[in-house]
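> For reference, the sequence and a predicted model appear below.
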Amino acid sequence: MSDMSNVSALFAQAQEDVKQLPERPGNLTLLRLYALFKQATDGDVHGDKPGFTDIVGKYKYDAWTALKGTSQDAAKQQYVELVESLKSGASA
């Protein structure tokens, strides 16, 4: 049970919590965190897709693109849930 006015506070807390994780998440999880963060803070993907040489940038852009149409509140909620699962060690 969470109301949307609270989700911003939870989102802010999750951004702090993610820095305190006992171990660094795997690359796919990091990508998902990045994409959810961008969707939550910037909304739908914008800007030019990075070029062929920028592999990491391209992956990040694609991960963000995959969330197109997700509301910012929903993205915040998913980010919070992902960080919570990482804190409990449930996710690789």
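Okay, I see it.
> C-alpha from now on. contacts and neighbour counts both.
Fine.
> Can you show me the helices along the chain?
4-17, 27-42, 55-65, 72-87 (DSSP state H).
> Alongside the first one, take a look at this:
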Amino acid sequence: MTDINTQFIQAQEDAKQLPERPGNLTLLRLYALFKQATDGDVHGDKPGFTDIVGKYKYDAWAALKGTAPDAAKQQYIDLVESLKSGAAA
């Protein structure tokens, strides 16, 4: 396993142990980065207007289209680290 993958797995565990729950926009960013890192570019149909949360998740993930999985993993790691240090919310 490469170093980035090890760090990514650790960041996922760290995200579950954060002392404070991040705000919704930060959670959305974490979700989108995770999906881009693990599944690649967005796929499937965009949820309809009745599924507001699904629509926001889809849009956040779609905004990362073309981002390499390793780049998304690094951004996820960096975001979790900033949350751990209290620099982001």
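Thanks, I have the structure now. Predicted model, so just to flag it, every value in this text is computed and none were measured.
> that older thread, out of the helices of structure 1, which is closest to Asp48 of structure 1?
Set against Asp48 of structure 1 and scored by CA to CA, the helices of structure 1 come closest in helix 55-65, at 8.9 Å.
> do you know how far the residue of structure 2 most remote from its centre is from Tyr56 of structure 2?
Distance from the centre of structure 2 peaks at Thr50, with 23.2 Å (CA atoms, centre = their mean). Thr50 of structure 2 is 11 Å from Tyr56 of structure 2, where distance means CA to CA, to the nearest Å.
> Give me the aligned partner of the residue farthest from the centre of structure 2 over in structure 1.
Matched by TM-score structural alignment, Thr50 of structure 2 corresponds to Thr53 in structure 1.
> right, and Asp41 of structure 2 touches Ala62 too?
Yes. Proximity of Asp41 of structure 2 to Ala62 meets the contact threshold set by CA atoms under 8 Å, at 7.0 Å.
> against structure 2, where does stretch 67-78 of structure 1 fall?
With TM-score structural alignment as the criterion, stretch 67-78 of structure 1 aligns to 64-75.
> which non-adjacent residue is nearest Trp61 of structure 2?
Leaving aside its sequence neighbours, Trp61 of structure 2 sits nearest to Ala32 (CA to CA, 6 or more residues apart in numbering; 4.3 Å).
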